[in-house]
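# Let me see the structure of the following:
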Amino acid sequence: MTGTLPPAEWTQRSGLAELIAALDGRARFVGGAVRDTLLGLAVKDIDIATPLLPEDVMERLAAVSIKTVPTGIAHGTITAVLPDGPVEITTLRRDVSTDGRRATVAFSDDWKEDAARRDFTINALSADPRTLEVFDYFGGRDDLENLHIRFIGSAGERIAEDHLRIMRYFRFLARFGQQQVDEEAFAACTAAAAKLETLSRERVADELLKLLATEDPRFAIGQMLDAGIFRHIVDNLDGDAGKNINRLVEREQQHQVPPMAIRRLVALLPKQADEAGAIAKSLKLSRKQQRAIDERLLGVQESRGAGSAASLADIRGFAYRTNVECARDAALLFATDSALPELLDALEGWQPPVFPLTGGDLIERGLKPGPVVAKSLAKIESAWIAHGFPDAEWIRQFITEQDLTRLP
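Next up is the predicted model:
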């Protein structure tokens, strides 16, 4: 044991005490909840480990009217549904075999053996729910105090068990680590980086986006770029990927813009839509995510259309055609330093107006129904955008001054 958890609101969640009592106290808080509480961070998810078998856990909780869901019962995990949120409960385990992608496990009643399965020392901490005493088998408490991200035991062996731990190392380095790598961990990650190519793209992409969503991933990403790890994740990056991500995060912090993984991914990717799109597809990103990348890359075209590769033309027009969030991101990514404040100010609190004209209005004014109506409407809308979204009177005057039959 090594001290106790400080008082934390999450330990008093409704139904949690009843759950612990139903398990006869044969349970511990594990993982992120313990780690983050010791760091003074907010806790969202609660994980519990127990030597009890999953079926026994479900029976015990059913007896006290706590609903359970067998979310991963084959691997020993069930989810208890409590009023303040779900709690995952997993039976202690030991690895029987691993191949870098998946593990075959057996249930155990040895707390240290279960902790040894975890990746980093800071993630192997556990705490007694009743006394809040902390159990630390591998020096995780000291590592946490020093913000040192270190694998349990041999870094090479831990990575051989699960190659995704390479990505997890850099994510945890970005989230908790100081501006310094653990030499053994970094060497092992670099040596095994090619193994990332054997993993499903969905798993790799998920970890990459989690890394990019951390408060400040610049140091971790820089280390990955220097070690050549990214070439095993995506086909190619922008030639200035490191500079791009550094500038973007600096701008986000300067203008108090919250982190966003997709925005930061665009900073790393080639700025040609077809190349970036191919990478997004190779990572098996969702259609929504791929569309978000495509929209932000339109900002490159906008800036070039303005005659400058570093500024955006008509930021509100761009926001109208895409959305305000996309326009803000494009400005953060591609605008010049001098233009950026004004562009962000132009978007702050702005809502795209509704185009005050319909095809029916044009037909009433003499246009014959058909394709010409849509073409005319589009041309008028383009002029309306270019003039800064003037009112309906401007549109009436514009139409009056035009020959509608020639608009398209």
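# hey, let's count contacts and neighbours off CA atoms from now on
Will do.
# Give the full set of residues in contact with the nearest residue to Val30 once chain neighbours are set aside.
The spatial neighbour of Val30 that comes closest, neighbours along the chain excluded (C-alpha to C-alpha, 6 or more residues apart in numbering), is Ser126 at 4.4 Å. Contacts of Ser126 were listed using C-alpha atoms under 8 Å, 6 or more residues apart in numbering, and they are Arg28, Phe29, Val30, Gly31, Val34, Val134, Phe135, Asp136.
# could those go into a markdown table alongside distance to Gln223 and secondary structure?
What follows is the contacts of Ser126, written out as a markdown table (distance: C-alpha to C-alpha, whole Å; DSSP: H, G, I helix; E, B strand; the rest coil):
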| residue | distance to Gln223 | secondary structure |
| --- | --- | --- |
| Arg28 | 35 | strand |
| Phe29 | 33 | strand |
| Val30 | 29 | strand |
| Gly31 | 26 | coil |
| Val34 | 28 | helix |
| Val134 | 33 | strand |
| Phe135 | 32 | strand |
| Asp136 | 29 | coil |
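# In JSON lines: those residues, plus neighbour count and distance to Thr190.
What follows is the contacts of Ser126, written out as JSON lines (neighbours: other C-alpha atoms under 10 Å; distance: C-alpha to C-alpha, whole Å):
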{"residue": "Arg28", "neighbour count": "25", "distance to Thr190": "35"}
{"residue": "Phe29", "neighbour count": "21", "distance to Thr190": "33"}
{"residue": "Val30", "neighbour count": "25", "distance to Thr190": "29"}
{"residue": "Gly31", "neighbour count": "21", "distance to Thr190": "26"}
{"residue": "Val34", "neighbour count": "27", "distance to Thr190": "29"}
{"residue": "Val134", "neighbour count": "22", "distance to Thr190": "33"}
{"residue": "Phe135", "neighbour count": "23", "distance to Thr190": "31"}
{"residue": "Asp136", "neighbour count": "21", "distance to Thr190": "28"}
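# one more, for comparison:
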Amino acid sequence: MDGMILPSAEWRHRDGLDRLSEVLGAGQGMSRFVGGAVRDALLALPVADIDIATRHAPEDVIDLLRRAGIRAVPTGLAHGTITAVLESGPVEVTTLRRDVSTDGRRATIAYTDDWREDAARRDFTMNALYADPLTGTLFDYFDGLADLEARRVRFIGDPLQRIAEDHLRILRFFRFLARFGDAPDPAGLEACTLRAKDLMALSRERIADETLKLLIARHAVRVVHLMIERDIFLPVLPEIGPESVERLDRLAAGEAAAGVAPDAIRRLAALLPPDPATVDSVGARLKLSNAQRKRLVTAVSPAPAGTPEAIAYRLGAESAIDVLLLGGRTEAAETVRDWPVPRLPLTGGALVERGLSKGPEVARALRAVEDRWIAEGFPDAARVGAIADEIVAQALRSANS
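Coordinates of the predicted model:
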């Protein structure tokens, strides 16, 4: 990380950002970029979220922004966070803080004007890097630059103390390792292993959110192997065990071969036993959405009969790819990856016009037409019309016989 200057990344030229920095007193050392934007800029990765740390009290931030005509939204006022709404997007502005007390789930904070105190309460050294918004000068209080260069995920200070402050940091350690790391910091890995049971105190939503992010990170497969080996999942997801490794490996290889992007729900399905009831109970425990739970269950259920296209039509493209990849049918998944799922070019009204009575008779005939259309490989509207004529004629003959 030579030069100790933040690179001139695209996000630094967002409309209104320089003016926001001036309003917040960056030129007088009152405000700095911090966290993910600084880290990712140094790694030449795209930056979505911009965070500014400031010595100004939250009420002063609101006052400064409003006087400058910048919309201020008190999104996290209790934690010292104000969102400055620029035309180019939101920027979170947070007053420097130190922890007064923590219980593993939430912290009581006090404001400070000491940059090092603010850095000391963050989780990993690579997330405690600050940069002057105007000059790009970097500020590194805990050797985060060296760790970033070595792709080493390292807790700030004592790992056990940091985990005691916020148990979610166990999962964050592995997620950051999967996203950025080449090798785990030994002290951090040992601390996470020792304190894995602390995860039981967390809400299932937080566990789900962190796990799903982890599963699509660059080195997810390697890191999940490590987590299973260290029994990290055991306290909260005991369904994930040594037998999960082979299923995840096979799925990841299939995704790569089929040119399909890694997907968190699909990978979670691979980690769980291929049993719909078990998978659904895990989805409920993690408080996943109904759509996510349905997709998990479909992914481990037997695939419908027929061609890959027929499966994609019956299940939808996303679930078809899940089922095909989890079933080891890589080429079939590749077949439907970019296939536009068609709509049946016929309505129940068209069958009524052909002489059927509204109600169950129409529904049955429509299903019969659809089945033939799928079996024939989704022919055009003219052929569907001919199929409909045949099926309606047959239905009318049966009704009159």
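# Which position in the second structure pairs with the residue nearest to Val30 of the first structure?
Under the alignment defined by TM-score structural alignment, Ser126 of the first structure corresponds to Tyr130 in the second structure.
# do the same with Arg94 of the first structure
Aligned against the second structure by TM-score structural alignment, Arg94 of the first structure finds its counterpart in Arg98.
# What about its match, how many residues nearby?
Here the number of neighbours of Arg98 of the second structure (other C-alpha atoms under 10 Å) works out to 22.
# other SSEs contacting the helix or strand where it lies?
Under the assignment given by DSSP states H and E, the secondary-structure element containing Arg98 of the second structure is strand 97-102. Packing contacts for strand 97-102 of the second structure, counted by 3 or more C-alpha pairs under 8 Å, 6 or more residues apart in numbering; DSSP states H and E, involve strand 107-111, helix 115-120.
# so where in the first structure does the shortest one end up aligned?
I take that to be strand 107-111 of the second structure. Strand 107-111 of the second structure falls opposite residues 103-107 of the first structure when the two are matched by TM-score structural alignment.
# after superposition, how close is the matching stretch to the second structure?
For stretch 103-107 of the first structure, the mean deviation from the second structure after alignment is 0.4 Å (mean C-alpha distance after the TM-score superposition for the first structure).
# Quick one: residues contacting the counterpart of Ser319 of the second structure in the first structure.
Matched to the first structure by TM-score structural alignment, Ser319 of the second structure sits across from Cys326. Cys326 of the first structure is in contact with Ala292, Glu295, Arg296, Ala319, counting by C-alpha under 8 Å, 6+ apart.
# so the third one makes contact with Ala327?
Yes. With contacts defined as C-alpha atoms under 8 Å, Arg296 of the first structure counts as touching Ala327 at a distance of 7.3 Å.
# Which residue in the second structure aligns with Leu82 of the first structure?
In the second structure, Leu82 of the first structure lands on Leu86 (TM-score structural alignment).
# what's the burial count for its match?
Per other C-alpha under 10 Å, the neighbour tally for Leu86 of the second structure reads 16.
# and the nearest residue to Val69 of the first structure once chain neighbours are set aside, helix, strand or coil?
Closest residue to Val69 of the first structure apart from its sequence neighbours, by C-alpha to C-alpha, 6+ apart: Thr79 at 5.1 Å. Judged by DSSP: H, G, I helix; E, B strand; the rest coil, the three-state class of Thr79 of the first structure is strand.
# right, and Thr79 of the first structure touches Pro70 too?
Yes. Taking contact to mean C-alpha under 8 Å, the distance of 6.4 Å between Thr79 of the first structure and Pro70 places them in contact.
# out of these two, which sits in the more crowded spot?
A direct count of neighbours by other C-alpha under 10 Å for Thr79 of the first structure and Pro70 places Thr79 higher, at 20 against 16.
# List the contacts of the residue nearest to Ile387 of the second structure when sequence neighbours are not counted.
Leaving aside its sequence neighbours, Ile387 of the second structure sits nearest to Val369 (C-alpha to C-alpha, 6+ apart; 6.3 Å). The contact partners of Val369 of the second structure, by C-alpha under 8 Å, 6+ apart, come to Val384, Ile387, Ala388, Ile391.
# Please say which position in the second structure Ala386 of the first structure maps to.
Per TM-score structural alignment, Ala386 of the first structure is aligned with Ala375.
# quick one: that match from Val369 of the second structure, how far?
As defined by C-alpha to C-alpha, to the nearest Å, Ala375 of the second structure lies at a distance of 10 Å from Val369 of the second structure.
# just Leu396 of the second structure next, same as before
Using C-alpha to C-alpha, one obtains 15 Å as the distance from Leu396 of the second structure to Val369 of the second structure.
# What of Thr94 of the second structure?
Taken as C-alpha to C-alpha, the span from Thr94 of the second structure to Val369 of the second structure is 61 Å.
# same deal with Ile170 of the second structure?
Noted for Ile170 of the second structure: a distance of 54 Å to Val369 of the second structure, by C-alpha to C-alpha.
# Pretty sure Tyr69 of the first structure sits in a strand.
Heads up, residue 69 of the first structure is Val, not Tyr. Yes. Secondary structure assignment places Val69 of the first structure in a strand (three-state DSSP).
# what's the counterpart of Lys44 of the first structure in the second structure?
Lys44 of the first structure maps onto Ala48 in the second structure, with residues paired by TM-score structural alignment.
# Is it correct that that match falls within a helix?
No. Residue assignment for Ala48 of the second structure, taken from three-state DSSP, gives coil, which places it outside any helix.
# which non-adjacent residue is nearest it?
Counting by C-alpha to C-alpha, 6+ apart, Ala48 of the second structure lies nearest to Ala37, which is 7.6 Å off, once chain neighbours are set aside.
# List the contacts of the equivalent of the one you found over in the first structure.
When the first structure is aligned by TM-score structural alignment, the residue opposite Ala37 of the second structure is Ala33. With contacts taken as C-alpha under 8 Å, 6+ apart, Ala33 of the first structure has the following neighbours: Val43, Lys44, Asp45, Ile46, Asp47.
# Same check on Leu177 of the second structure?
For Leu177 of the second structure, the residues meeting the contact criterion (C-alpha under 8 Å, 6+ apart) are Arg152, Val153, Ala183, Pro184, His219, Val223.
# could you check the distance from the match of Ala386 of the first structure over to Ile311 of the second structure?
For Ala375 of the second structure, the distance to Ile311 of the second structure equals 11 Å [C-alpha to C-alpha].
# So those two - more neighbours on which side?
Of the pair Ala375 of the second structure and Ile311, Ile311 is the one with more neighbours under other C-alpha under 10 Å, namely 22 against 13.
# that's a helix at that one, yeah?
Yes. Under the criterion used here (three-state DSSP), Ile311 of the second structure sits inside a helix.
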